[in-house]
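A.B. asks: When you get a sec, could you give me coordinates for this:
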Amino acid sequence: MLPIYNAGQRVGPPTTQSVNANSTTQVQTAKEKNLVWLLTRMSAPEIQNISSWTGFNIQIRNNVTVVQDTVSYLPTINAPATELATVHEVLNRTLSIKEALQLNSIVCVFDQALYAKAAEIVWKHEKFNNIIIRMGVFHTICNLLSILGKRFQDAGLRDLCVESGVIAEGSVTGVMEGRKYNRAVRLHKLVYEAMMRLAWNAFLPWLEGKYPGEVHHLEAALESIGNFHDDVSQASLGELMENASCNCIMELFQAFLESLRGGQGLSAFWISYLDMAEIMLGLLRASREGDWMLHLASIRQMIPWCFAYDKVNYARFLPYYYASMTRLAVDQPEVHAHFMQGGFSVQIGSRNPIGRIPVDQTIEETVNKDTQTPGGTKGFSLKPAAVTKYYMTSEYRSAYLRQLRGMVGQRDSHLNHPDLQMPRIRRDEADVQSLVELMDTSWLNPFSQDHSDVISLSTATVAPPAIAADLLGAHKIGEEAYQAFKRERLEAGTTKFHDKMSKKKLKTFSDIQKKPRNLGQAKQAVLKADRNLFGHMILVAESRQLHMSDVLAHPLGPLPWALANGDGSLRKTNKAALARELEKNVAPADVIPEPSATIIDGMSLVQQMKGDDKTFTQLAESALAKVLHEGAKSQRIDVVFDVYKETSIKDAERANRGTLSIQFKNIAPGHNIQQWRKLLCSSSNKASLIKFLVDEWKGPKQREKLQNKTLYVTCEEVCYRLEKEQLEEVTELASTQEEADTRILLHALHAAESGYKAVVIVAEDTDVLVLCLGFHKNIRCPIYQKCGTQNRTRFLDITKLGQSLGSGVSDALLGMHAFTGCDTVSAFAGRGKIGALKLVKSNKAYQEAFSELGRSWDVSDELFKKLQEFTCCMYSGAKKYLVSHQLCKFSHLKR
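C.D. replies: So this is what the prediction gives:
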């Protein structure tokens, strides 16, 4: 029995046996039609003339008689829609319409929020028993779209739709959340087709390996599909569906999908996407074809996903809706018969045989659409009376506008449906091929091989075991939650219908991306740790008669706060401040001696480029043009790239700089880049991009642009010399150095020894400046660093700067810069580079200490003490440190 909350009524059990039998047949038929559509489009993709899902279904229902429904606009109720009193008034007016039309029963459709209130009222008042309330399918599909987005967006779906060009990056959030209905539905149709194509490609070797005796059926089925391709119609579809070979192949393909569905890896995860997309297509087909049994089956399939992903409102009311609708044949046979004839959806067009739409969507397509004014209805006036008048008369204006459109012949025709037009067909095919190519070539193909792990298609991130378990077990968890809900709240009544529902909080790939803690939280954590630990240490010191100087020699927390942030990351300092301070010692250079060589930090140049909406080939051409522009006044140009190794000392810094990025296992020259910055977050992408750029530049077409210049370019450990007429490897510039910052010096030395009078380094980086100052004496020509912006360029004469600083300071800068904070060494809390530089300039001993630092792997005791003294002086000043140091020695001797 179904006890209804606080109504004192009981409704009989749903007639699930007959419903399930009919629904299974309808679902299977829908899947077969989808597969026929897929294979028909795959039969000749290079000259595609088969429409996408909607257009194809129009063509295969060409013999269906279309009877247009009459749509009338009801008066507007001047009250907030979400209030219970408003819903009560809607039901009262519905009852009046029923009596005026002398009907036994009447159906009223609400979105979920209003359906919940309407159900409360119907359960409480017996006079509304003959009003059948339904939940709007349009809003239900929007809810399903949001579930699809939540489950799959960070598993690669978000990047897939943006990088393929199907959805613009600015619209993708609305699509993933189900707010942009038309774009989201089109996206999932395209991704479903692309995934099914990949699954079909994986099915063929599976068939040959598992069922070699059935391969002849495949050939016969494809031949029949080819014949159907030439005559897509309702009659030819019927013949195809009766073909024995086609039925055999369809059954085997479903068996193949079932084998993937039962797995525990990547394929099983993405098979669930196909299942959920088929639920969406089932809801669409059911409404558009007027198939009531398919509608009920799709609702039933959707319910577990609502429970799994905490769509609490739908999880609460969708089971009740499903139960009440399955009982219509018993409780309301007339309404059930009407629904079986397609009366649960509305035919607003006069010719489209798959043009029925849900009732709540009809409101959007008629009265709401006709009410709109140029610029929309939101905020067109600040006067409440004007707004009230506008909405109270909306049904009259909308009705007149609709009649006027009918009079001038603005009527929809299935012949004019966008999906049947060749521009849309070509666009859909291009989008599907882009999706397939992206997954199959550049990213991960979920069906190409057996991936035992659940991996993000775009970022290649492996889901941790806890997240993988939630992703693979979501449907089972949701089904169990639904069965418990039905048993406890709808059947046994042991739990009240409106009692709080516990959320499952299943993890997805979105949970892998940890949100960084803001600075305020980190500071608060430090203060709390300092206060608490300091209090405990004072108590311990007093009880055990310890000296506080000994106690405070240890960190006041799990991390040394002077060297780490509250989240455990390295402290950073402003390195650019050191460059600005050093630059004050010398005026910018006016003239660069000729001939000169220009050395460019390659990755810095790439980072400055705008790669969005460019193909990789266009990017390579733009990068070379930028290189030639930077070295326009030089006869030799060197482009030095970083080397990205799997294990690097800079892994922590690179991870700190970027979030999860898209991963390209192969770079397709013609691929149109959509997320340039996200692509550059990955070290493996950068390595592949560097190789691609160098390979493109090595080609004769790009070398032609060099004219009389010589280009040296590095790729991993190798260096190439490119000229207009020749290409060769330069063995003396081969290097195992990982950082371009240090490798630049090798190229500068090579250029100086090759007879060039000056070297210009294009890399506005403090690390490069410090390195050049440390080694400028070894390079026998002036070194200049190009600084500033495009409009305010200046050239810093590093050789003169080194001479003005003196050899002691120049030699010490490398050690001091590393010691006081760089990419791999933490900075000191509250102390920057300027104070350290002043200390080094003022003390010869510190200059000698930092010059010695790094020359040997071992740090001597004397050097350690000198560095300790330098650190104390940074915090207390040199004079204060000497006084306190003497006092400490005196008190120690006294004890």
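
A.B. asks: going forward, measure contacts between C-alpha atoms and count neighbours the same way
C.D. replies: OK.

A.B. asks: Confirm residue 661 sits in a helix?
C.D. replies: No. Residue 661 sits outside any helix when classified using DSSP: H, G, I helix; E, B strand; the rest coil, being coil.

A.B. asks: is it true that it touches residue 684?
C.D. replies: No. Residue 661 is beyond contact range of residue 684, at 10.1 Å (criterion: CA atoms under 8 Å).

A.B. asks: Compare those two (neighbour count), which wins?
C.D. replies: More crowded of residue 661 and residue 684, by other CA atoms under 10 Å: residue 661, with 20 against 17.

A.B. asks: where's the more buried one relative to residue 799, distance?
C.D. replies: 41 Å (CA to CA, to the nearest Å).

A.B. asks: Let's see this one next, to set against the first:
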Amino acid sequence: MVPHKLYELTLEMCGIIDDPEMPKAGKHRELEPAQIKKSELAVQSVISAINGFTNPWRTPDKSRLYSLASGAPNDPEVEADVLRAEAAGRAAKEQFIQERFISKRKDFFDRLKKRTLKTMDYCSKRVKLTSAQGKEQSNLGFQLLVKSQIMEMPINLEELMRYPLSPVPHALGSPDGYFAKTNKATILHQLQQDRDEDVLYPNDALFIQDGNALFHMMSNLPPTFGGICMQLLDQMVAKHHFVFSTDCYQPDSIKAQERLRRGSSEKHIIDGPNTRRPYDFKSFLGNELNKKQLCDLLLRVWGSNEAASWIEKSMKAVVCVDGRSYDLTSTNGKVQTSEIYELRSNQEETDSRIVLYLHQAVKWGFKSSVVRTPDTDILMILLYHASRISFQAAWCRLDGH
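C.D. replies: Alright, predicted model coming up:
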């Protein structure tokens, strides 16, 4: 039952559905179509805001305390103080009662000692300047302002003051150093409103899989990492023609800094295919070094002779690891691995390499291609490059199926 109908029946049951202040309509304003639409938009805004926060039940490291707003882990000192705040308050209350009511060692009106517990606000970045430093900064700003007016083309101060004066543009981040993040999924919801529920594509299409997204969507995992790799291969060979692409992990990159801000889980060591996976596989994927080891192992397992019978089922099998792409073929029970040099790329994420794969698919003779990913970024990139790729048809599946 829709909410406004439930609300209407509740008012009717209580005998207060008639509104004397509205003799024309005779009902509460909340039941008018315009008010119903306004209320629904307000509810959707609240849902969108909640979805934009970090899900506390899906944090990569359960041993850390995260901020729901920023998704960043807190300092250990802050964690300790936040978690013991209630106990510290109760202890202070018992001390107050003991000293001022029971033993009366202190007067009731004596000053209370202020607690110095750190809160999450302590993690916000602040810069303190002395009076001399502040004066130096203001003098520097004044000198730049004077020099800007004696140039051949002086800066228009009226135009300048229309823009925010901050360390970084607001489109990139906030003055406290956090990246600006937008809920791009809302764009996808709007685009999917007019799509057909069942989208069919040719069986001979090239199937391009966002590998890292598939890692997170896997269920009923085998007990070993080698079993996980074979389970992934079993899913891919069913498509006959596929490109399985994983992300690169470059130290000190912008993406690496963003992953660091989200928090990192404990590092594991994968010795080989028989290494047992951890119980919390989602937490395992929260460390980029863990994912890099998994991608390297995946290439080893798929290129081994044990995978020959699976590779034979596929007509075109390509796996992309660490920016390099390899063509896998099976002959007489052996797997041959040859690098595809045209697909070498130093782009970190699969997002920006999808178009490279599509152009190569055209050279391979494919007339259509399917991109499977839950990432809205890939859809936006494909929409931009759609007119530049000579395909008769193209599909981008972002529903995870």
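
A.B. asks: The strand or helix carrying residue 40 of structure 2 maps to which residues in structure 1?
C.D. replies: Here residue 40 of structure 2, judged by DSSP states H and E, is contained in helix 33-52. The counterpart of helix 33-52 of structure 2 in structure 1, using TM-score structural alignment, is absent.

A.B. asks: Okay, buried residues for that helix please.
C.D. replies: By neighbour count with 16 or more other CA atoms under 10 Å, helix 33-52 of structure 2 contains the buried residues residue 52.

A.B. asks: just checking, what residue in structure 1 corresponds to residue 317 of structure 2?
C.D. replies: By TM-score structural alignment, residue 317 of structure 2 lines up with residue 711.

A.B. asks: how close does its match get to residue 138 of structure 1?
C.D. replies: For residue 711 of structure 1, the distance to residue 138 of structure 1 - CA to CA - is 61 Å.

A.B. asks: what does residue 653 of structure 1 give?
C.D. replies: Between residue 653 of structure 1 and residue 138 of structure 1 the distance is 47 Å, computed by CA to CA.

A.B. asks: and residue 589 of structure 1, which of the three is it?
C.D. replies: Looking at residue 589 of structure 1 with three-state DSSP, the answer is coil.

A.B. asks: Next, the contact list for it, please.
C.D. replies: 794, 795, 796, 797 (CA atoms under 8 Å, 6 or more residues apart in numbering).

A.B. asks: aligned partner of residue 216 of structure 1 in structure 2?
C.D. replies: Checking with TM-score structural alignment, residue 216 of structure 1 has no match.

A.B. asks: Could you do the one 10 residues further on as well?
C.D. replies: With TM-score structural alignment as the criterion, residue 226 of structure 1 has no equivalent in structure 2.

A.B. asks: Distance check, the nearest residue to residue 78 of structure 2 once chain neighbours are set aside against residue 81 of structure 2.
C.D. replies: Spatially, and ignoring its direct neighbours in sequence, residue 78 of structure 2 is nearest to residue 118 (5.4 Å; CA to CA, 6 or more residues apart in numbering). Remark: distance between residue 118 of structure 2 and residue 81 of structure 2 (CA to CA) = 6 Å.

A.B. asks: okay but the match of residue 317 of structure 2 is in contact with residue 725, surely?
C.D. replies: No. Judged on CA under 8 Å, residue 711 of structure 1 makes no contact with residue 725 at a distance of 11.9 Å.

A.B. asks: So between those two, which is more surrounded?
C.D. replies: residue 711 (25 against 11).
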